[in-house]
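In: Here is a sequence together with a model predicted from it:
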Amino acid sequence: MDSFLLVPVIDLLAGQVVRAVRGQRSHYQPMQSALCAGSAPLPLARALLARCASGTLYVADLDAILGRPAQAALLRELLAGLPAVTLWLDAGFKDAAAAHATLAALGEAAHRVRPVFGTESFNGTAAFEDCFGEPGGAVAEDAAKPVLDALLSLDQRSAAPLDPAGAWARAGRWPRDLIVMTLDRVGADAGPDLATLAAIRERAPRARLFGAGGIRSQADLDTARAAGAAGWLVASALHDGKLGAP
């Protein structure tokens, strides 16, 4: 699929990959995949990347998203074991300082990590503005720290934004790369949320939009691409053998 980025996803909880279903994190269970046995992160990540021939892996550190310490040692293991891969990392970053701290804990390979700021995680409007102070990208917390090459995830559930910082209403501060995250379609075999994708496209016509949730087949991906998506985040359809080359 020319220029369309298929991004495999792993959700990490207590050191293993779990199957995400509708964003109901308290019910997530260890992954059972058709691609390889067990729920160990590195073998599953390799299998997913091979399945869709991708050089990008989305990692959701659910421990961190739920308010516990980030799984830094596990993330370093993934980076070491996937030397040619870029990680898009959602570790529940509440502000720019939290992202800088996690990246610092990842060592020399941190340059291959793009932080994902989810709107559900910001601790206030000021935190959002610190991360996305100008259109087109994130800004550094101070002059001594590098600019964050970050993505913004516009999170919602049941058509309601998860947004304590009011980021959904601040389209002028959105970066170029946006994830349209419809949590209740994740792992639900419910089809992609093209209505929200279209609504975001109207508000951010120059942005690159990456959808998340609902993909069931190659036909769904073709429809998403035709609707203007630059790519899609996928897990269940890959694990279940519904998508990707054998």
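Out: Structure received. Everything numeric in this text was worked out from a predicted model, so none of it was measured. Numbering: from 1, shown residues only.
In: make it CA atoms for all contacts and neighbour counts henceforth
Out: OK.
In: Run through the residues that contact residue 155.
Out: Applying C-alpha atoms under 8 Å, 6 or more residues apart in numbering, we find residue 155 in contact with 118-120, 161-163, 180-183.
In: let's go with 7 Å and repeat that
Out: Counting by C-alpha atoms under 7 Å, 6 or more residues apart in numbering, residue 155 touches 118-120, 161-162, 180-182.
In: same deal with residue 7?
Out: 54, 56-58, 232-234.
In: Among the residues you listed, which one has the most neighbours?
Out: In terms of neighbours by other C-alpha atoms under 10 Å, the contacts of residue 7 top out with residue 234 at 27 neighbours.
In: how near is the residue nearest to that residue when sequence neighbours are not counted to residue 125?
Out: Spatial nearest neighbour of residue 234, excluding adjacent residues (C-alpha to C-alpha, 6 or more residues apart in numbering): residue 8 at 5.0 Å. As judged by C-alpha to C-alpha, to the nearest Å, residue 8 and residue 125 stand 30 Å apart.
In: Okay, one more to line up with it:
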Amino acid sequence: MLRVIPVIDVLNGVVVHAVKGNRQKYQPLQSVLTTSVNPLDVATVFKRQGFSELYIADLDAILENKPNFALYSGLVQIGFNLLVDAGITAIETAKKLYSYGVSKIIIGTETLPTISFVNEIIQQISAEHIIISLDMKDNKILTPHNFSDSTEMSELLKQLCRMSVTDFILLDLSRVGSNEGVNIDLLTQISTILTHNGNGGRVYVGGGIQSLDELLSLKKFDVLGVLLATALHSGKIDINTLKQTGLLF
């Protein structure tokens, strides 16, 4: 069953509209769903609509190493299964996220210090609570400037699969907030590599989703979940329609 997961991007403590990864140009959220830019308020709207999962891109943590643990705790208390990208670069931060009740800890390649770091976290927390985000821009994997491991997609995925990683996100920052559609070529490439590695790797997709028809078309790729923000806040994908098509239950 394809899961639709709303996304909240937080920068300087407020919800922002993410567009193509150009973070210096992100503006406070404007939404047909709410007039608030407070993360807890926006999350509460999603909860009332029936969503049980929520993805938080904590840009204050990713850019400034300032995770908002109080926010994560508040969202868990609202009742969400929480997926959080807090720019993890330290084992202790990952363990603290887990202790605050975060369901899935996102490790993004954009901030990944080394491939072996993933294995260290898995040894401390377990693979079932980890999702690797393949942070892409202009069809290239984003990594820190001092990243010394392979950034070739096939080799990177093979190494991660050997570590028992099963869940991945294709996050195409070039398409986030753009309504340009999913990068099907990249999705096909990743799905093929995971199939050939035989570990049953599952993929979430984020960036560019523009319509309900596109959502439904992703089923043929066995996509596990779709991360949505702009399409929900603009009203292009309607909550009632998601319920009628069985994508929100």
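Out: Alright, I've got the coordinates. Owing to the predicted nature of the structure, the values given are computational and were not obtained by experimental measurement.
In: returning to that earlier point: mapped onto the second structure, which of the contacts of residue 7 of the first structure are still contacts?
Out: Retained in the second structure (both residues aligned by TM-score structural alignment, their matches' C-alpha atoms under 7 Å) from the contacts of residue 7 of the first structure: 56-58, 232-234.
In: now, which of the residues you listed lie within helices?
Out: Nothing among those maps onto helices, per DSSP state H.
In: would you turn the residues you listed into JSON lines with distance to residue 213 of the first structure?
Out: Supplementary listing: these in JSON lines, determined by distance: C-alpha to C-alpha, whole Å:
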{"residue": "56", "distance to residue 213 of the first structure": "17"}
{"residue": "57", "distance to residue 213 of the first structure": "15"}
{"residue": "58", "distance to residue 213 of the first structure": "13"}
{"residue": "232", "distance to residue 213 of the first structure": "8"}
{"residue": "233", "distance to residue 213 of the first structure": "7"}
{"residue": "234", "distance to residue 213 of the first structure": "7"}
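In: Closest one of the residues you listed to residue 102 of the first structure?
Out: Checking these against residue 102 of the first structure with C-alpha to C-alpha, the nearest one is residue 58 at 15.7 Å.
In: contacting residues for the aligned partner of that closest one in the second structure?
Out: Matched to the second structure by TM-score structural alignment, residue 58 of the first structure sits across from residue 55. Contact analysis of residue 55 of the second structure by C-alpha under 7 Å, 6+ apart lists 5-8, 82-84.
In: Show me which of the residues you listed is closest to residue 18 of the second structure.
Out: Once C-alpha to C-alpha is applied, the member of the contacts of residue 55 of the second structure that ends up nearest residue 18 of the second structure is residue 8, at 9.2 Å.
In: can I assume the closest one is in contact with residue 15?
Out: Yes: shown here, residue 8 of the second structure and residue 15 form a contact pair, counting by C-alpha atoms under 7 Å, at 6.4 Å.
In: Could you pick out which of the contacts of residue 7 of the first structure are located in strands?
Out: 56-58, 232-234 (DSSP state E).
In: Mean deviation, the longest strand anywhere in the first structure versus the second structure?
Out: Using DSSP E to define each element, the first structure has its longest strand at strand 5-13. Averaged over the aligned pairs, strand 5-13 of the first structure sits 0.6 Å from the second structure after superposition, using mean C-alpha distance after the TM-score superposition for the first structure.
In: Show me what the very next helix or strand once past that strand is packed against.
Out: Following strand 5-13 of the first structure in sequence order, the next helix or strand is strand 16-19 (DSSP states H and E). For strand 16-19 of the first structure, the packing partners by 3 or more C-alpha pairs under 7 Å, 6 or more residues apart in numbering; DSSP states H and E come out as strand 5-13, strand 29-30.
In: most packed of those strands?
Out: strand 5-13 (a mean of 24; mean count of other C-alpha atoms under 10 Å).
In: Return the distance of the spatially most central residue of the first structure relative to residue 169 of the first structure.
Out: Nearest residue to the geometric centre of the first structure (C-alpha atoms, centre = their mean): residue 58, 4.9 Å. Distance, residue 58 of the first structure to residue 169 of the first structure, using C-alpha to C-alpha: 25 Å.
In: Same check on residue 55 of the first structure?
Out: With C-alpha to C-alpha as the criterion, residue 55 of the first structure and residue 169 of the first structure are 32 Å apart.
In: Would you mind telling me which of these two has the busier surroundings?
Out: residue 55 (17 against 11).
In: Please give me every residue in contact with the residue nearest to that one when sequence neighbours are not counted.
Out: Leaving aside its chain neighbours, residue 55 of the first structure sits nearest to residue 85 (4.9 Å; criterion: C-alpha to C-alpha, 6+ apart). Contacts were defined as C-alpha under 7 Å, 6+ apart; by that measure residue 85 of the first structure touches 55-57.
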